[in-house]
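Engineer: from the sequence below, what's the structure:
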Amino acid sequence: MAAHSDDFIDPDSIGVNASTEPSIGELIERRLSRRDALRGLAGVGVAASLGSPFAVTDAQAQVNGPSTLTFKELAHTLDDTQHVADGYDMQVLIRWGDPIIGGGLEFDPATLTAAEQEKRFGYNNDYLGLYPMPAGNRSGDRFLMVVNHEYTNPNLMFAGLGSGRGAALKATKEQVAVEMASVGGAIIEIAREGAGWKVVPDSKYARRLTATTPMEISGPAAGHAKMKTSADPTGTRVLGTFGNCAGGSTPWGTWLTCEENFHFYFDGDAARLADTELGKRYGVAKATNAWGQHVDRFNFDKEPNEPNRFGWVVETDPYDPGSPPIKRTALGRFKHEGCTYALAKDGRVVFYSGDDERFEYVYRFVTSKAWNPNDRAANKNLLDEGTLSVARFDADGKVAWLPLVQGQGPLTAENGFATQGDVLVKTRLAADLLKPTPMDRPEDIETNPVNGRVYVVLTNNGLRKPDQVDKANPRATNDHGHILEIAPKDGDHAAPEGTWSIFLLAGKPGQDAGARYHRATSENGWLSCPDNIAFDSKGRMWIATDGAPSAAGVADGVYAADTLGFGRALTRCFYQAPTGAEVCGPIFTPGDTTLFLAIQHPGEDRNSTFEKPSTRWPDFKPGMPPRPSVIAITKKGGGVIGS
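Structural biologist: From the prediction side, this is the model:
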């Protein structure tokens, strides 16, 4: 989430990690001093003689350049609408407020109630996932689409609240109820219709998860003392999910939605927080919205343990509308950004996740048992047993996975970890003791299906101070982010170690210190603030950005690059979002013929309000505010995206 107003408290900048371990910025510079690190930044033998940052024009790059991507590159923009490369069509699939359950009246934000919103598509769509219909079908023409709904912008949802941080604190009890019904997630059924897509009306699979949906708690932290509340003395039942950012799936066909910035939903007197150490480490102190004013469980003076019941990964079966969502505590509690899987050589399942805050860590969870591809039911509780680890990135290019297991190393009762439940409720505190590497906002982490490597997206970190600049850390700040590449040892994702290198360092070449790409990158190919990524069937990376307008003065968008061959890390601009919006959840249909994107918080600009938004995308109708939406991009006349 990018900060746009002067009085906005950035949820990624609360600065609660006091680790003195070398940061990823320092380690990168050490790696860049070694000749072998440069292979991650330029195609071997390509454009070695280019003297300026943009020595290759767009036309030259398309005709003579090394990239396998042949679309005509889009110019950087920043205006009130969206843009895509020539030769492609864009279709709005579904918008905030569109009915998904039981029909409904035409959307009217002025009369919207919580009961109505629970039947409608939620706000600020983020992660997207596709599940073939029926299960196992390979036609690619019908899917269940799962969608995360991360947070709300009350000043753009409701009239009369004004702009800035104070707007959200003015929401009424009724407006808060609508907000709580707007977050969480959605399951919709979609089908190809001609050259485009449609939402299947009244699908029996259509479903909403909200901040009040009953959910189960499972795994080692279920029933833990710090998970119990007056409403749930067992610590095994909870209402709702929110802060749902990037997510993931499982090989047995379930949806993993990740609770990220949950801390700003809870209000109260921070000095009286029941466990001040735990509250401080997770940033639970002061709300930036009005939930705690109207709902007792969001006031930690009244329910001090309620914040501990969020920050988890939630598993939901999209094929079974009656099944309860389950918070899988074995995967740890932190501000999860993404939970994507790869298979170990012995059939166990490995899940990668980032803790999306400046100076936080990268994690990995390995199931205790192998998954059973022939018996879906046998995998039902596979996520309740396994080993959670945190990453240490060494200057010599080694990455080590450090197990977070009670009784091992410093994770003892004497240090406050008497049970594995303690380790998981207090994952950040447990990880601190193992001295992993503080990262620059680890967000999406994805495995390339072609080369088997793992890519860690680090959006930015502007908190590094000028007096920290030295040969090991040449940037006073990292405003533009970067992407790391991990090669598991022997290609086994469950191996205790691997190697890492730099795929790219974002920013504008020639202007932003440290920006490094393939030397053939054009003047429109550079990017800022990478966030989510996806891979097409050729193993090419598609990068969605969040924060580029503030950091670089260009719209957030989508950029594509080869990960192998002479065009490695040669990024090319494909899509640009409307002002205020970030791009999330890129995902391809089988065969790469459609690219779905989630366009989140359009109009989230300084001074933008319900009455006078900076854009009215996608409807552009008087009186209609901007509406977060999912779009589908296809090639005119059909064909493979990017070609």
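Engineer: from here on, contacts and neighbour counts on C-alpha atoms
Structural biologist: OK.
Engineer: would you agree Ala577 is in contact with Gly557?
Structural biologist: Yes - counting by CA atoms under 8 Å, Gly557 is a contact partner of Ala577 at 5.5 Å.
Engineer: ok, the two, which is more surrounded?
Structural biologist: Neighbours were counted for Ala577 and for Gly557 using other CA atoms under 10 Å; Gly557 has more, 30 against 26.
Engineer: pretty sure the more buried one contacts Gly580?
Structural biologist: No - at 11.3 Å, Gly557 and Gly580 do not qualify as touching, with contact defined as CA under 8 Å.
Engineer: wait, Arg309 touches Val238, no?
Structural biologist: Yes - counting by CA under 8 Å, Val238 is a contact partner of Arg309 at 7.2 Å.
Engineer: between those two, which one's more packed in?
Structural biologist: Arg309 (26 against 23).
Engineer: returning to that earlier point: joint contacts of Ala577 and Gly557?
Structural biologist: Val583 (CA atoms under 8 Å, 6 or more residues apart in numbering).
Engineer: how near is the nearest residue to Asp467 once chain neighbours are set aside to Val469?
Structural biologist: Nearest non-adjacent residue to Asp467, counting by CA to CA, 6 or more residues apart in numbering: Ala476, 7.7 Å away. As judged by CA to CA, to the nearest Å, Ala476 and Val469 stand 6 Å apart.
Engineer: one more to line up against the first:
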Amino acid sequence: MTDRQKTRQRPTRRQNFGQTYGSVLAEGVSRRAVLKGFFASTALAAIGSASVPSVAKAAAESVSTLKFAELTRVRDNTDHWPEGYERQILLRWGDALFPDSPVFDLATLDGPAAERQFGYNNDFTAFIPLPHGSQSSDHGLLVVSHEYVDPYLMFPGLTDEDFREKLTDAQIRAIMAATGVSIVEVRRNGASWEVVKDGQYNRRIHMGTEMAISGPAAGDDRLKTKADPTGKIVFGTISNCNGGIAPWGTMLSGEEGAMDVFAGDYKTLPNQDLVERQGWDEEENDLYSVSRLEPRFKFEEDPNEWMKFDWVVEIDPFDPAAKPVKRTALGRFTHEGAQVALAPDGRVVIYMGDDDDFEYLYRFVTRDPYNANDRVANKDLLDNGTLSVAKFASDGSVEWLPLVAGQGPLTAEAGFATQADVVLNTRTAADLLGATPMDGPEGFIPHTGTGKLYVAMTENEDRLPAGGGDESETVNVANPRGPNPNGHLLELVPPGAPDKPDHAAEKFAWDVFVLCGDPAVPADECRYHPDTSANGWFTDPDNIGVDPAGRIWVTTDGPPPEDLADALYAMDTEGPGRALPKLFYIPPVGSECCSPAFTPDGTTLFVSIQHPGALRLGDNEDATSVADAGTNWPDFSDGMPARPSLVVITKQSNGVIGS
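Structural biologist: Predicted coordinates for the structure are as follows:
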């Protein structure tokens, strides 16, 4: 999620759900009891009021499996990585992806040019080895999503106040092409990596790409538009945030915040209450002036077009001719991502977070098992299955409640006569089931080594203390701090052996893994390993990756302290170094690290760097134009704006990252 998206209005809510933290206390469950598993596994006492130990650095090096020299916090116009490592800029916004790609030139940039170049604000990043099915760490495909753009940080002469009026038609077309997804072949060449511009799989997907709509909502009257009277086709994908890779090698891209692109008076729509529940913001709309060129993005012109977005899109990177498919069975909400696991019986499980304050965690379990021997047989696997939502309990369990039309409160009288009703109005269906409202759920990653899941709650400054108001917005057992400006990490444990977890089970165990904040500030009430250094603590966790050695890597998004830059941290999940974070990489001022991804051998780390320069250097104010951006990284060239980029980090002598 972007800092811009964090300012959206909270969706309209109509009922009270969940438990307040006060009610949990009344049941005799203290915070220490809630965190019992955390403390037992790390042999900790409460350290929220303690200062960081002076011997933390030496202690951390002795107990952690991460042996790199931790960085010292800094906030400046460039990026930083540990001693003994190398950093390479592999791809920048506007770089060529094909032999015929035009040279990046802001003065002539338009839609056709941008469709042949690497997009803007790259987020989800994954490395898929080539040939497909191999474990190659030297050759593969990078699949990268491009979440959104900042026009006033792209084109000199624009500001955040006037860009909507000043954008030219060519610039709008370039913006439409700079979002979406890039698929590009890459290869290791000695100590560095290179783009294979004539790679047979190279592809750009953008706001104009034709896509299919499948699943329960396909063909529904509410998806029929002027451009598509069948309700089974859509042109484009928007706000591609995080995602996942299916076992058969397709990319699952989560659309998050598509409402921002639409314009007009939503009160002219027959279902304006659904617009409000989806997160419409009167101030953050028509962001790219796309409706000027594409009337379908204006409510008055086409009242159903907006419902064709905020889905999970499945893209086959191994078939450039294959039409992407929006899989409606997975529900409609602001999808941070779609991470994948397998149940013991072979069914596929998709984990999804709804990235807004007080929204929910979701899971989809396919009806049929994955066929490892026939890739084509998995083509429509995601069209049939059970969508469910999480409800946390104070006994340390979390239950997945099925979102099925006709079951429980999801009756025809309540507006859920068919499964299409459920997936088109997923948030309201989850409201009715009493799901647990969360603190901005973002990163959601299954750990293949232990079977556990890690979920990032980025932050929620609107969370109220116990007894402070509506129960849906006060603290609850899984979100125990109100307000919560620092965020936290949860650990979910499916039943079964670590090497064979049952991701399709109705109930999991859960625990708090980390409560973020500064250990030297008692009011933060944070919880880490006691050896956490003054550089290792963090706030606002976002994306999570797992390296081949089993450590998790956490990126942050929008930490509140003025001297705390977004960055990349790593920590063990088991053993004596559990929950002991170490600072590994710092991007330029205003940047956000996204989606740490590793080669199978762990010797290469790919990280996307988003919106560099979005803050002014020296203060915590948003940049308003190219002229006052905090950096023009990575080119540092006069007249060239900062360019979102994909960086590659390797250890000298081809060592394993982190070890």
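Engineer: quick one: contacts for the residue nearest to Asp467 of structure 1?
Structural biologist: So Ala476 of structure 1 contacts Gly462, Arg464, Lys465, Pro466, Asp467, Gln468, Val469 (CA under 8 Å, 6+ apart).
Engineer: do you have the helices of structure 1 handy? List them.
Structural biologist: Here structure 1 has its helices, by DSSP state H, at 24-32, 58-63, 114-117, 154-157, 165-168, 173-182, 276-282, 291-294, 420-425, 427-434, 548-552.
Engineer: got those helices as a markdown table, with distance to Glu189 of structure 1 columns?
Structural biologist: Converted to a markdown table, the helices of structure 1 look like this (distance: least, CA to CA, whole Å):
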| stretch | distance to Glu189 of structure 1 |
| --- | --- |
| helix 24-32 | 41 |
| helix 58-63 | 38 |
| helix 114-117 | 18 |
| helix 154-157 | 26 |
| helix 165-168 | 32 |
| helix 173-182 | 19 |
| helix 276-282 | 36 |
| helix 291-294 | 31 |
| helix 420-425 | 35 |
| helix 427-434 | 36 |
| helix 548-552 | 32 |
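Engineer: just to revisit the earlier point, okay if I get the contacts of Ala476 of structure 1 as JSON lines plus neighbour count and distance to Asp10 of structure 1?
Structural biologist: Formatted as JSON lines, these follow (neighbours: other CA atoms under 10 Å; distance: CA to CA, whole Å):
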{"residue": "Gly462", "neighbour count": "16", "distance to Asp10 of structure 1": "11"}
{"residue": "Arg464", "neighbour count": "19", "distance to Asp10 of structure 1": "16"}
{"residue": "Lys465", "neighbour count": "10", "distance to Asp10 of structure 1": "17"}
{"residue": "Pro466", "neighbour count": "11", "distance to Asp10 of structure 1": "20"}
{"residue": "Asp467", "neighbour count": "7", "distance to Asp10 of structure 1": "23"}
{"residue": "Gln468", "neighbour count": "14", "distance to Asp10 of structure 1": "22"}
{"residue": "Val469", "neighbour count": "14", "distance to Asp10 of structure 1": "24"}
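Engineer: got CSV for the residues you listed, with distance to Phe588 of structure 1 too?
Structural biologist: Below are the contacts of Ala476 of structure 1 laid out as CSV (distance: CA to CA, whole Å):
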residue, distance to Phe588 of structure 1
Gly462, 32
Arg464, 36
Lys465, 40
Pro466, 42
Asp467, 44
Gln468, 42
Val469, 41
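Engineer: just give me the closest of those residues to Gly452 of structure 1.
Structural biologist: Gly462 (31.2 Å; CA to CA).
Engineer: which residues touch the closest one?
Structural biologist: Gly462 of structure 1 neighbours (CA under 8 Å, 6+ apart): Ala476, Thr477, Asn478, Asp479.
Engineer: and stretch 538-557 of structure 1, which residues are buried?
Structural biologist: In terms of neighbour count (16 or more other CA atoms under 10 Å), stretch 538-557 of structure 1 has its buried residues at 538-552, 554-557.
Engineer: done for today, thanks.
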